[in-house]
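1. predicted model and sequence below, questions to follow.
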Amino acid sequence: MATKKEKSKATVRREEEKTKEEKGEGLTCPKRPAAERETRSLRSVNNGLQKWLAEPSKSAQPRMRDANEKKHTDGRGDQLGSRSPQPATTAAEHLQQEETTEDNRNKKEEEERATKKQQMVNPEEEEEEEYGEIEEEKKGKVKDILALIKGYMESFKEWQTQEFKDLRKRINNTEEKINKMEMTLTEMGKKMDKMEERAVAAEMEVEDLKKKLEKSNKKTKETQELLAQKIDTMENHNRRNNIKIVGLKEDEEGKNMREFIKEWIPKTLGCPELQQELEIERAHRVLASKPQPQQKPRSIVVKFLRYTTREKVLEKTMEKVREGNKPLEYKGQKIFIYPDISSELLKKRKEFNTAKAILWKKGYKFILKHPAVLKIFIPGQQNRLFSDPEEARKFAEQLQK
């Protein structure tokens, strides 16, 4: 179908050319080469120049007249007159040569047209020849395209093989690096395992040390408590013959504290018979700076030679307080007489104050024995001893007045 269509188009084109030749149209070459176009333009310029020289314009005539007049005056007239006609002759010759060449070209074109007309006698054969030429051109183009594709495929194959080799090298390099990293990771894993083992051993050692330290701390605490108790007992044992007098004004004793206390205690307690038994080893104020007149006076520490003397003084003091139902007084000042004890023992004794207040209100007799033991006298019953302040308080609350 494609060949029939092409033949019909070719026949139509030839018929159109025939009609144009009969009418005299299309005799000139539709498309001339560049050299021929240049010669044609040059020929038209020369024709115009020749006409201008043969028939000069009005504006040019006076100039030529002036030039002819100058021939006789100017010394170079011969030369000017000889030069002026040369351009006309050269241009004419050139035009004649161009006309001859153009005639020859036209003849050649006519001969070519004649040959074409002879060839147009058998249009089917020409169509077949043209079809064959087209097929040969197509085959040549296909061959060229196939050769080009083949070359491209070969170059692509070479490039692909080279890229594959490069990629393989990269893969090998990465595999080597990965293997090295795996080796380092395994070594690091082994080191980590060793470090974990050491850490576990260290933790075990630390736990053992903690247990030992706790045990040692318990022992040290127990020993400290025992030592504190021993020190406290020793301190209180050294003070077991002492009493403390609180509330006596400063400088009331004069120059000799021992003689003043030996006379002051029997007078204050109302027991003159005690004066013979009072054997005082020493008596002095507490070691501290002397207070101002508005401040409380320093307490006085009295050490007796015998423990029994101290106990008699404390008993007489309790009897005097119970008789008057008020604390002792001297020159309008309240006076308190206590056993001289350490600060720790004093805290323990103060814990019995609530129980003592209850017993005092209900009218029961009691004594706080050394070191911190409350003894309650119950008429018609056995006396009770309490070392725990809370138990002493509960028992005192249960007693009736």
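-> Thanks, I have the structure now.
2. contacts and neighbour counts: CA atoms only from here.
-> Will do.
3. tell me where the chain has strands.
-> Taking DSSP state E to define them, one finds strands in the chain at 242-246, 280-285, 300-304, 328-330, 333-339, 365-369, 373-377, 384-386.
4. in the second one, which residues are buried?
-> Right, the one you point to is strand 280-285. I280, A283, H284, R285 (16 or more other Cα atoms under 10 Å).
5. so the last one makes contact with V301?
-> Yes - in this structure R285 lies within contact range of V301 using Cα atoms under 8 Å: 6.0 Å.
6. still on that earlier bit, as CSV, the strands of the chain with distance to R43 would be great.
-> Shown next, in CSV, are the strands of the chain (distance: least, Cα to Cα, whole Å):
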stretch, distance to R43
strand 242-246, 158
strand 280-285, 157
strand 300-304, 159
strand 328-330, 165
strand 333-339, 160
strand 365-369, 160
strand 373-377, 158
strand 384-386, 158
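7. and here's the other structure:
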Amino acid sequence: MESDAVQVNKAELAALIRVIIKEEINEAMNKLQPQFDVLKLGLKDCNEKLVDVESGLSGMHDRMDEAERVCKALQKKNKELRDKNEKLESYSRRFNLRVFGLDKDMEKGKPTEFMESLFSEIFKDKLSYKLEVEIAHRVGPVTKHGSRPMIVRMQRYAAKEAILQIAKQEKVLHFKGMKVKIFPDLTAEVSKRRAQFKDLRIKLHQAGVKHGLIYPATLIITFKGDIKYFQDQKSGEIYYNQMIGPTLSGNQVD
């Protein structure tokens, strides 16, 4: 009987312990539940914000793609407009000459009449027809010689070309003690493109290789009967290094 009583007491004790533990756990959970609820709300809020951020990033990516597309379209249009403007400006200058070396104010307020008289004097033994000047005027800053260049627009394109040809051959023309130089009136862009060949042209000149520039900015090289055309300095340098440089013995080539 005593053994049975002990077994009953053990069972009751175990049940009591389980009840106590359960109550303790429930009490602890009840105390922690508000914190769990706060965490749940925080996680929910974070998830909602994350969704908003992802949505915003997606929208921003779409806007960036659209902005990039518009930017490329504008760049293309801008290039087309710049190219068109360059062509129009070059076309408007096709009758023009740029004259350097004239003393300050020697035209005495009548640049057009003065330039027509100057050309008639300089080229009287070189050209048989009258050189008619449409208009002339000074431009740009004062040069190191104390004068500004003169822009001269000829009435005839052939006359302009003839003057340039003679000026190119003679380099310097003389008028009343002045050393006059005449060049084509090029746009800034064309001048920049031509300038890229400067160093290469020096090497070609030193090597005795026939070369020149074709309007607007194409380098032409004649080497051993072969004629080559170059639109940029890099391709010209490659040709020089591969074809001309290796043939040089001293400073002279055929």
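-> Cool, the structure landed. As the structure is a prediction and not an experimental result, all values here were calculated from the model.
8. once they're superposed, what TM-score comes out?
-> Superposed pair, TM-score by TM-score structural alignment, normalised by the length of the second structure: 0.73. Supporting alignment: 222 aligned residues with a Cα RMSD of 3.1 Å.
9. re earlier: figure out which of the strands of the first structure is closest to A396 of the first structure.
-> Proximity to A396 of the first structure, assessed across these by Cα to Cα, is greatest for strand 373-377 (9.0 Å).
10. list the buried residues in the closest one.
-> Quick answer for strand 373-377 of the first structure (16+ other Cα under 10 Å): V373, L374, K375, I376.
11. and stretch 84-92 of the second structure, by the same measure?
-> E86, S90.
12. where along the stretch 101-250 of the first structure do the helices fall?
-> 123-238 (DSSP state H, counting those that start in this stretch).
13. still on that earlier bit, from the buried residues of strand 373-377 of the first structure, which single one is nearest F336 of the first structure?
-> Nearest to F336 of the first structure among these, with distances taken as Cα to Cα, is L374, at 19.3 Å.
14. name the nearest residue to that closest one, sequence neighbours excluded.
-> With sequence-adjacent residues excluded and distances taken as Cα to Cα, 6 or more residues apart in numbering, L374 of the first structure is closest to L368, at 4.5 Å.
15. could you check how far the residue nearest the centre of the second structure is from L88 of the second structure?
-> The structure's the second structure has its C-alpha centroid closest to K79; by Cα atoms, centre = their mean the separation is 9.9 Å. Counting by Cα to Cα, to the nearest Å, the separation of K79 of the second structure from L88 of the second structure is 14 Å.
16. same question, K198 of the second structure
-> For K198 of the second structure, the distance to L88 of the second structure - Cα to Cα - is 26 Å.
17. also I17 of the second structure?
-> 102 Å.
18. likewise H137 of the second structure?
-> H137 of the second structure is 21 Å from L88 of the second structure, by Cα to Cα.
19. ditto for A159 of the second structure
-> 21 Å.
20. alignment lookup: K72 of the second structure to the first structure.
-> Correspondence of K72 of the second structure to the first structure, assessed by TM-score structural alignment: K218.
21. count of neighbours near its match?
-> Neighbourhood size, K218 of the first structure [other Cα atoms under 10 Å]: 12.
22. now R258 of the first structure: closest residue in space that isn't a chain neighbour?
-> Counting by Cα to Cα, 6+ apart, the residue nearest R258 of the first structure is A283, at 5.6 Å.
23. was I right about the one you found contacting V302?
-> Yes - the pair A283 of the first structure and V302 passes the contact test of Cα under 8 Å, sitting 4.4 Å apart.
24. how many neighbours does the residue nearest to L374 of the first structure have?
-> There are 17 residues near L368 of the first structure, going by other Cα under 10 Å.
25. what residue in the second structure is paired with it?
-> Looks like L368 of the first structure aligns to L213 there (TM-score structural alignment).
26. how about the contacts made by that match?
-> R194, L219, I220 (Cα atoms under 8 Å, 6 or more residues apart in numbering).
27. just give me the neighbour total for the first one.
-> The burial count assigned to R194 of the second structure is 21, neighbours taken as other Cα under 10 Å.
28. for the aligned partner of it in the first structure, which non-adjacent residue is spatially closest?
-> Counting by TM-score structural alignment, R194 of the second structure lines up with R349 in the first structure. Closest residue in space to R349 of the first structure, ignoring its immediate chain neighbours: A372 at 5.5 Å, by Cα to Cα, 6+ apart.
29. you'd agree that neighbour is up against S387?
-> Yes - contact between A372 of the first structure and S387 holds when scored by Cα under 8 Å: they sit 6.4 Å apart.
30. neighbour-wise, which of the two wins?
-> Neighbour count, other Cα under 10 Å: between A372 of the first structure and S387, A372 has more, with 20 against 17.
31. contacts only, for the more buried one.
-> Going by Cα under 8 Å, 6+ apart, A372 of the first structure touches L345, K348, R349, S387.
32. in the stretch 101-250 of the second structure, which spans are helices?
-> Under DSSP H, counting those that start in this stretch, the stretch 101-250 of the second structure gives helices at 111-122, 157-170, 188-195, 198-207, 233-239.
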